[in-house]
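**Q** Fold the following and give me the result.
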Amino acid sequence: MKIGMQTWGSHGDIRPLLALAEGLQAAGNEVHLVITCVDSAVYEEFVSVHGVRVSVLASPVLLPVQQERIAEFAYGIRNPFTQMASILGLCFAPVEDIMFAAAQRLVAESDVLIGHFFMHPLQIAAERAGKPYVSVVLSHSTIPSAFKHPAGLPFLGKTGHRLLWELTRLLLNRALGHYPNRLRRQLGMPPAKDIMTGVWLSESLTLLGVSPQLCQAQPDWQASVRVCGFLDMPNLDIEGVIPAALRAFLDAGEAPVYMSFGSWMPRDPGGQARALRLLTEAAHRAGCRAIIQSHSAQDCGFVSDQQILYIPTAPHHLIFPHCRAVVHHGGAGTTQSATLAGKPSIVVAHIGEQEHWGGELRRLGIGAKPARRRSVTAAALARRIADVLASPSMAAKAGAMAAAMKNEDGVAEAVRLVMERFGPAGSSQAA
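**A** Okay, here's the model as predicted:
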């Protein structure tokens, strides 16, 4: 098949789609992946192992100074719907028309379309052309169920949950519905009835790229939603390797705690210095060695020593296995990478979805009580780190979960589901 794919976001939104594209290409398909990266132009250098055609579009969306202003603005907003609308307005809307034009070209050349669940331009173009569309969802927090509270709180009863999801649906459509509906009007299409079930999920096939160790399918999910597992892949050349200084630091003492806010780490000197002070003081208070990921710590006045090493970047799946625990922002990719490495997490959430992941890790017994970036102090973060490091049971649970995840192959399962549904056998059965 000719398969067109499109994604938008940071590294955590792009890597899973790259992994799936490689798997589909290796299975004999002709894959074209269009990438729009919010904060980097690094994918211009990407070379596919299996020959995937990769096009990079309007990347980076934001300059470093814009990234910092938006990040600080976003994690200061308490209302999750306002927060999500603000992020889309600042990071998605400026390139929406460019991505929509690319989506229509992609649809014209493809048999099947696969998109990141935020990629309503591709979903609309595929629907207009009458071509099958697959949504890739990276978190189960947005899939309605009477068996689950929308905010991940304790069970309140199915009736209560239905009412809360209806309220969530109403507020979400009010905050975000104008985005897909503006493009639908351009093509003479009726407005979308619901963002969650009509745009983010596909009635044909929705791939939930989350390990079944972290997420169980709910009885009332629509039949098209399939938990395929973590969409992981081997180390990419653009991600680099473990540098000599990092290897020497690991060999020089006890295993450290890795600390990273990922794409949410500020790039401007002032914001970066504040984040570095928070993480550095927390590490000192917790009495642990630490690796702190920062774009330019030395320019902010922070110098590595025997207790703390500051690095600009490191491939997570290579470094996490050498650490005792991971302090991170709670992105879907980082969460699953830390869990796959068998390490407990301390989540410092910047936005609502990250709070969801922090809550899930705590529920599973492999994470501390999540903190919020807008209010966390070094003392509070240090207490969470110390509690995690002093818990053999948490380390054991994380190790057991990692062992189970290593038996999974999310990409292979996702490829199987796509081929089963849309490949020659699936197409003939549908006909």
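**Q** Please count neighbours and contacts with C-alpha atoms only from this point.
**A** Fine.
**Q** Tell me who's in contact with the residue positioned nearest the centre of the chain.
**A** Of all residues in the chain, the one closest to the mean position by Cα atoms, centre = their mean is Ala332, 3.7 Å from it. Ala332 makes contact with 12, 138-139, 354, 357 under the criterion Cα atoms under 8 Å, 6 or more residues apart in numbering.
**Q** hmm, 10 Å instead?
**A** 12-13, 138-139, 209-210, 230, 353-354, 356-357 (Cα atoms under 10 Å, 6 or more residues apart in numbering).
**Q** Now go through the residues you listed and say which are in helices.
**A** The members of the contacts of Ala332 that map onto helices under DSSP state H are 12-13, 353-354, 356-357.
**Q** Pull out the buried members of those.
**A** Buried residues within the ones in helices among the contacts of Ala332, defined by neighbour count using 16 or more other Cα atoms under 10 Å: 12-13, 353-354, 356-357.
**Q** just the strands in the stretch 251-400 of the chain please.
**A** For the stretch 251-400 of the chain, the strands defined by DSSP state E, counting those that start in this stretch occupy 257-259, 290-293, 308-311, 325-328, 345-349, 371-372.
**Q** Would you do the same for the sequence below? I want to compare the two.
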Amino acid sequence: MRIAFAVNGTRGDVQPAAVLAHRLAERGHDVILGIPPNLGDAIAGSGMHVRRLGLDTQAQLDHVSRARAAAGRDPIKLQRMLAEVRDLGWAEIVGDMAGVVEGADVVVTGFTTEQVAAMYALRAAIPVISLHHAPIRPNLSVGPLPAIGARSTSLNRLQWALADRALTAMTRRRDRELAGRVGGVPDDGPGWTRVRRAPGADIQAYDPMFAVHDDPVWDRDSRRRPRPVVGFLDIPGRLRQRMGSQMRGTASADVMSWIGRGEPPVYVGFGSMPLRDPAAVVGIVEWACRSVGRRALICAGWNRVDDMAAAVCDTSVVQVVDSIDHAVLARCAVVVHHGGAGTTAATLRAGVPSVVCWFSSDQPFWGAEVSRLGVGVSLRFRKLDAMRLAAGLRASLDPACVERARAMPSALVGAQQAADHAADVVESSVRPMRIVA
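**A** Down below sits the predicted model:
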């Protein structure tokens, strides 16, 4: 079977897809993996055919960050900035998609690329599988904007209705252009409705303990397009060493030695989230960690290491690295992170408490779930200061919180089981197509 993966985004988007792609390749399938060019080297040598899909996402995020800073709070400039950001990289994804999915029996994609992938899949009469890292289809439990929150099912229903209208308005023009370019696709509504009606499935790539249950809206739509909850897709040991450092991170002997020279440190990392003032963040972290008597291991991620390291006064207390292997998390006392699904999963599997400092997207959802389980606290990054971070660290270091976190690894679906379940879903999707009305 020829299986095409078309995934755009950051490490958190690409890594689960790469894990599933690798498992399918192990089963003997011909796997094509379309990912951003800046992450291609991280997958090279893993036994899959890697092709370019879209722009360099690190450069793209840097551009968005600069555009937001330039717009400030001016409403006209903000509107222009949003219009520019909305279409940034779209043409490149559309252009690259045809080469990635050509000749495929099934297409596996992510949320940011599923509209484009579904168009090509429908034209080729093949199923499309979406990988979701949180509940992102209409339901009464979780709204489309978790940062806003909702205390009632009616408010969540309203949020989804407004989100659907907004998405239709934002994508109508480019959706029509895409349909014309692809050709052979019936004009039966916005692109996102095609995805929700397309043959295939929406794989929920997170643990069942976070799934939507007993929800009439979710259950109704799941009958049309299945949404199996498989568990977190993590890098297995046999693949970890074959992936480049951009995907798995690094753990140098110097870092491991530094960790071993004292009590377990606090890990701090915000992944691909751009920090306006990295040096200020280092200062906040250093003060908060000193106040609780802990050292800090800071992973710069996609921010400039030099800017962060310049603020470090005492390297015996603070260490700054450019990337880190998530395997290191198990040797830390607390993990301070942005609440990305991948980092949240890695922290839960490590059995370590979290302080989630969320920015946007599904991150507030994961922060709320960490808080609900009593394995950490949730803060909004925009409001982060030394006092709030110190309070979050104290709460996470509480023995009861630590004990609950230690119990999490055994409660989660195993990584191998999750990958096998997801692979089964992809394989079973290849059958005669039927458009669901």
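**Q** Between the strands of the stretch 251-400 of structure 1, which one is closest to Ala58 of structure 1.
**A** Closest to Ala58 of structure 1 of the strands of the stretch 251-400 of structure 1, according to Cα to Cα: strand 290-293, at 26.4 Å.
**Q** ok, back up a step: please identify the most buried of the strands of the stretch 251-400 of structure 1.
**A** The highest mean neighbour count among the strands of the stretch 251-400 of structure 1, using mean count of other Cα atoms under 10 Å, belongs to strand 345-349: a mean of 29.
**Q** That strand vs structure 2, average offset?
**A** Superposing on structure 2 and averaging over aligned pairs (mean Cα distance after the TM-score superposition for structure 1), strand 345-349 of structure 1 comes out at 1.1 Å.
**Q** Could you give the residue range in structure 2 aligned to that strand?
**A** Matched against structure 2 by TM-score structural alignment, strand 345-349 of structure 1 falls on residues 354-358.
**Q** okay, the contacts of Ala332 of structure 1 in a markdown table with distance to Ala102 of structure 1 next?
**A** Output for the contacts of Ala332 of structure 1, formatted as a markdown table (distance: Cα to Cα, whole Å):
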| residue | distance to Ala102 of structure 1 |
| --- | --- |
| Gly12 | 21 |
| Asp13 | 18 |
| Leu138 | 23 |
| Ser139 | 25 |
| Gly209 | 24 |
| Val210 | 28 |
| Phe230 | 27 |
| Glu353 | 28 |
| Gln354 | 30 |
| His356 | 32 |
| Trp357 | 32 |
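**Q** Going by distance to Gly270 of structure 1, which of the ones in helices among the contacts of Ala332 of structure 1 wins?
**A** Gln354 (23.6 Å).
**Q** can you pull the contacts of Lys341 of structure 1?
**A** Just so we're on the same page, residue 341 of structure 1 is Ala rather than Lys. 316-323, 325, 398-399, 401-403, 405-406 are the contacts of Ala341 of structure 1 under Cα under 10 Å, 6+ apart.
**Q** Would you show me how to pick out the buried ones of the residues you listed in PyMOL?
**A** If you want just the buried ones from the contacts of Ala341 of structure 1 in PyMOL, going by 16+ other Cα under 10 Å, the selection is:
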select buried, resi 316+317+319+320+321+322+323+325+398+399+401+402+405
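**Q** Out of the contacts of Ala341 of structure 1, which sit inside helices?
**A** Using DSSP H, the members of the contacts of Ala341 of structure 1 that fall within helices are 316-319, 398-399, 401-403, 405.
**Q** Among the strands of the stretch 251-400 of structure 1, which comes closest to Asn29 of structure 1?
**A** Asn29 of structure 1 lies closest, by Cα to Cα, to one member of the strands of the stretch 251-400 of structure 1: strand 325-328, at 36.0 Å.
**Q** That closest one: average distance to aligned residues in structure 2?
**A** Following superposition, strand 325-328 of structure 1 is found to deviate from structure 2 by 0.7 Å on average (mean Cα distance after the TM-score superposition for structure 1).
**Q** Give me the contacts around that strand.
**A** Taking Cα under 10 Å, 6+ apart as the criterion, the residues outside strand 325-328 of structure 1 that touch it are 255-262, 264, 279, 290-292, 320, 334-335, 337-339, 341-349, 354, 358, 366-368, 381, 384-385, 388-389, 395, 398.
**Q** wait, Ser59 of structure 1 sits on Val42?
**A** Yes. At 8.8 Å, Ser59 of structure 1 counts as touching Val42 under the criterion of Cα atoms under 10 Å.
**Q** Tell me which of these two has more neighbours.
**A** Shown here are Ser59 of structure 1 and Val42; by other Cα atoms under 10 Å, Ser59 has more neighbours (20 against 14).
**Q** What segments of the stretch 251-400 of structure 1 are helices?
**A** Per DSSP state H, counting those that start in this stretch, the stretch 251-400 of structure 1 has helices spanning 269-286, 316-319, 332-340, 352-363, 378-389, 392-405. These are given in chain order.
**Q** any chance of these in JSON lines, with distance to Gln66 of structure 1 too?
**A** Shown next, in JSON lines, are those (distance: least, Cα to Cα, whole Å):
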{"stretch": "helix 269-286", "distance to Gln66 of structure 1": "12"}
{"stretch": "helix 316-319", "distance to Gln66 of structure 1": "26"}
{"stretch": "helix 332-340", "distance to Gln66 of structure 1": "23"}
{"stretch": "helix 352-363", "distance to Gln66 of structure 1": "21"}
{"stretch": "helix 378-389", "distance to Gln66 of structure 1": "26"}
{"stretch": "helix 392-405", "distance to Gln66 of structure 1": "37"}
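**Q** Point out the most buried one among these.
**A** For the helices of the stretch 251-400 of structure 1, the stretch with the most neighbours on average is helix 332-340, a mean of 24; neighbours defined as mean count of other Cα under 10 Å.
**Q** how much does it stray from structure 2?
**A** Distance for helix 332-340 of structure 1, averaged over aligned residues: 0.9 Å (mean Cα distance after the TM-score superposition for structure 1).
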